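**Student:** Could you look at this predicted model? Sequence included:
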Amino acid sequence: MSSVTDESGRRRLGRGLAALIGDAANEFEVVERVRGVRKVAIDMIAANPRNPRRIFREEELDELASSIRQRGVLQPIVVRPAPSGGPGYELVAGERRWRAAQKAGTHEIPVVIQELSDKEALEIAIIENVQRQDLNPLEEAYGYEQLISEFEYTQQDLAQVIGKSRSHVANTLRLLKLPEPVKQYLNDGALTAGHARALVVAPDPSTLARKIVEEGLTVRSAEALAQAVVAEPKGRAKTPKPEKDADTKALEKQLSDALGLAVEISHKPSGAGELKIRYASLDQLDEIVRRLAGH
């Protein structure tokens, strides 16, 4: 497998990874294209206990198993010799195919056998899943954390290896700070990564997450809600504000949904008033300016 070396001498997976795991869009050609493919008894392969992907939905496995019964396993999985030195192999990439093949009653499965260290096996497992978008946001975050903590990657190093921006890596890692109830919503698919990122800075993410799920709020509405909570003054008594009429509330919501920011409209008896738009970063301010300027 080809690799490149960065300035620090740390080995990096290069174009060889793409050749090894293939392109999902061309999976019908993979078996013919990849050299060294052979068939191995499926019961000679053990799961990788460090695979970042933890959730395998039964309905998806059933669909893939049905396809395998009709056409077989079209794309080989990647394995390495059992690290214990005993017989058999350990799965590196392609666990979903391996599980579905078992459901389909397949006795043999096409494999590419690679001599890999623990580090290389973990890198491939994480990168393959990220490239195929097979991980939920939390699994992706835990995978990044493993590479950073065990192999001394910086966020910039990791961004280059997986082909994502450094801000994507940083924002994904921040999801690990969320409380368990919010993480469960993520694992269940009730919240997206966009919803969860909006909750990271909120003082009570669990309560806001429950509101978002129950009301089916969009990501923009969730961001506006979280920003409004963060912007609320603390530690002093508030003067009760007069109840706003329904038209004003509707207009606030319309503007908030359109901008993805907290919006407040205040009327005065004279007919004048104020429109307040709260932003949480300079990027959001730049976006407001861009829209007002008509760019």
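**Tutor:** Happy to help now that I have it.

**Student:** For the rest of this, base every contact and every neighbour count on C-alpha atoms.
**Tutor:** OK.

**Student:** isn't Arg12 right up against Glu123?
**Tutor:** No - judged on C-alpha atoms under 8 Å, Arg12 makes no contact with Glu123 at a distance of 9.1 Å.

**Student:** tell me the strands in this protein, going along the chain?
**Tutor:** In the chain, the strands defined using DSSP state E lie at 3-5, 11-13, 37-41, 45-46, 77-81, 89-93, 108-113, 262-267, 273-278.

**Student:** Which residue is the nearest non-sequential neighbour of Leu116?
**Tutor:** Excluding its sequence neighbours, the residue lying closest to Leu116 (C-alpha to C-alpha, 6 or more residues apart in numbering) is Arg80, at 6.3 Å.

**Student:** and that neighbour, what is it in contact with?
**Tutor:** Counting by C-alpha atoms under 8 Å, 6 or more residues apart in numbering, Arg80 makes contact with Tyr89, Glu90, Leu91, Val92, Ile113, Gln114, Glu115, Leu116.

**Student:** Next, count neighbours for the first one.
**Tutor:** Using other C-alpha atoms under 10 Å, Tyr89 has 23 neighbouring residues.

**Student:** Just give the closest residue to the most centrally placed residue in the chain, not the sequence neighbours.
**Tutor:** Taking C-alpha atoms, centre = their mean, the centroid of the chain lies closest to Pro137, which sits 2.8 Å from it. Excluding the flanking residues, the one nearest Pro137 by C-alpha to C-alpha, 6+ apart is Ala193, at 5.8 Å.

**Student:** quick one: the one you found and Leu135 touch, right?
**Tutor:** No - judged on C-alpha under 8 Å, Ala193 makes no contact with Leu135 at a distance of 11.4 Å.

**Student:** Which one of these two is surrounded by more residues?
**Tutor:** Higher neighbour count among Ala193 and Leu135: Leu135, with 21 against 17, using other C-alpha under 10 Å.

**Student:** alright, now check it against this:
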Amino acid sequence: MANEPKQKPSRLGRGLSALIGEVEASTPAKPEPGTAPAANGVNELSIKDIRRNPDQPRRTFDDAALQELADSIRSKGVLQAILVRPDPKEPGKYQIIAGERRWRAARLAGLDSIPAVVRDLNELELLEVGIIENVQRADLNPIEEAEAYEALMNRFGRTQESLASSVGKSRVHITNTLRLLQLPEAARAYVRAGKVTAGHARAALGASDPEAVIEMAAERGLSVREVEALVKGAREGDGVASASTRSKAPEKDVDTEALEADLMRQLGLQVDIRHGKNGGELRIKYRDLEQLDDVCRRLTRRKP
């Protein structure tokens, strides 16, 4: 039986290191600036001829970290080439596939050119490699990561299984990350800014008002377990106050909020302490008689 010709392997899912690695292994040195771009090597391209990728999954760049990288580039140069493709709309120009942070820092450092590997990728490969690079380097915040996965699914018909294989994550991770897109935009902003984690956000999704829960978690510094307990206790009642109700309530001092958090951690239920000039009240929200019975046992338990 004759041997069948081998099918050309797809570059999808191999990651940035594979795409660049196969070039750097066969390229002895980068050419002088101004020479024609090599088809399979490191080129020195003019920074003004390079454009950012409008579909780049990463939207947030830390200014201080970017300035540190720019200072390092002034001292030691760009140590790793960026990955670009010919711009499909502007002949002679290039679009960044991976390495936008290095490109931005090089501009800050005042460089005129930057080492780059040129690859002729299609739209799907462009988006996927951008996601793979950022996910592998943990450069995306959870919302950016979720939006990138959604773009691959909606625009290119990718499934969760194929996404998991491409980016080196489990399907459960893909599913849980995509769930974050169920959050209202105001709640997503807390995740983007790093004020709460993806764990906080996923726990808040079980509440009738996730935005209120996430805002409370950010303001009070609640742990993920505390948010889970808060949502659990409020699931069948109005345990989490609406934004309008909270806006009318008097602000609580740090000590009161810390005491509330401690009690919630101990009881696993929502706790509200209201203190005034003539005393105050302690409210514990329970869902059913079993939870009430558990609180009573805790309160009446005698210490040895």
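**Tutor:** Happy to help now that I have it. Just so it is clear, the model here is predicted, and its values are computed rather than measured.

**Student:** Arg12 and Glu123 of structure 1 - which one has more neighbours?
**Tutor:** Per other C-alpha under 10 Å, whichever of Arg12 of structure 1 and Glu123 has more neighbours is Glu123, with 23 against 17.

**Student:** how about that one, what's its match in structure 2?
**Tutor:** Following TM-score structural alignment, the counterpart assigned to Glu123 of structure 1 within structure 2 is Glu128.

**Student:** try Ser167 of structure 1
**Tutor:** The alignment partner of Ser167 of structure 1 in structure 2, by TM-score structural alignment, is Val172.

**Student:** Please apply the same query to Pro52 of structure 1.
**Tutor:** So Pro52 of structure 1 corresponds to Pro57, using TM-score structural alignment.

**Student:** list the contacts for that match?
**Tutor:** Going by C-alpha under 8 Å, 6+ apart, Pro57 of structure 2 touches Leu127, Gly130, Ile131, Asn134, Leu140, Glu144, Glu145, Glu147, Ala148.

**Student:** The same query, at a cut-off of 10 Å, please.
**Tutor:** Listed by C-alpha atoms under 10 Å, 6 or more residues apart in numbering, the contact set of Pro57 of structure 2 reads 127-128, 130-132, 134-135, 139-141, 143-149, 151.

**Student:** So it versus Ala105 of structure 2, what's the distance?
**Tutor:** Distance of Pro57 of structure 2 to Ala105 of structure 2, given as C-alpha to C-alpha, to the nearest Å: 18 Å.

**Student:** all helices in the stretch 51-200 of structure 2, in order from the N-terminus.
**Tutor:** 63-76, 100-108, 123-136, 142-156, 160-167, 171-179, 185-192, 198-204 (DSSP state H, counting those that start in this stretch).

**Student:** Touching, Gln80 of structure 2 and Ala106? I think so.
**Tutor:** No - using C-alpha atoms under 10 Å, Gln80 of structure 2 is not in contact with Ala106; the gap is 11.7 Å.

**Student:** hey, what's in contact with both of these two?
**Tutor:** Common neighbours of Gln80 of structure 2 and Ala106 (criterion: C-alpha under 10 Å, 6+ apart): Ile114.

**Student:** More neighbours: which of these two?
**Tutor:** A direct count of neighbours by other C-alpha under 10 Å for Gln80 of structure 2 and Ala106 places Ala106 higher, at 25 against 14.

**Student:** Surely Ile124 of structure 1 is in contact with Val78?
**Tutor:** Yes - contact criterion C-alpha under 10 Å: Ile124 of structure 1 and Val78 qualify, at 9.3 Å.

**Student:** For these two, list the residues in contact with both.
**Tutor:** What both Ile124 of structure 1 and Val78 touch, as defined by C-alpha under 10 Å, 6+ apart, is the set Leu20, Ile21, Val92, Ala93.

**Student:** okay, these in a markdown table with distance to Ser3 of structure 1 next?
**Tutor:** As requested, the shared contacts of Ile124 and Val78 of structure 1 are exported to a markdown table (distance: C-alpha to C-alpha, whole Å):
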| residue | distance to Ser3 of structure 1 |
| --- | --- |
| Leu20 | 12 |
| Ile21 | 14 |
| Val92 | 17 |
| Ala93 | 18 |
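
**Student:** Which entries within these meet the buried criterion?
**Tutor:** Buried members of the shared contacts of Ile124 and Val78 of structure 1, counted by 16 or more other C-alpha atoms under 10 Å: Leu20, Ile21, Val92, Ala93.

**Student:** Looking at those, which is nearest Val37 of structure 1?
**Tutor:** Ranked by distance to Val37 of structure 1 (C-alpha to C-alpha), these are led by Leu20 at 10.4 Å.

**Student:** Could you find the closest non-adjacent residue to the closest one?
**Tutor:** Nearest residue to Leu20 of structure 1 in three dimensions, chain neighbours excluded: Val34, at 7.0 Å (C-alpha to C-alpha, 6+ apart).

**Student:** now swap in Ser208 of structure 2 and tell me
**Tutor:** Leaving aside its chain neighbours, Ser208 of structure 2 sits nearest to Arg235 (7.4 Å; criterion: C-alpha to C-alpha, 6+ apart).

**Student:** Please list all residues in contact with the aligned partner of the one you found in structure 1.
**Tutor:** Using TM-score structural alignment, the partner of Arg235 of structure 2 in structure 1 is Val230. Contact analysis of Val230 of structure 1 by C-alpha under 10 Å, 6+ apart lists Val201, Ala202, Pro203, Asp204, Ala224, Ala280.
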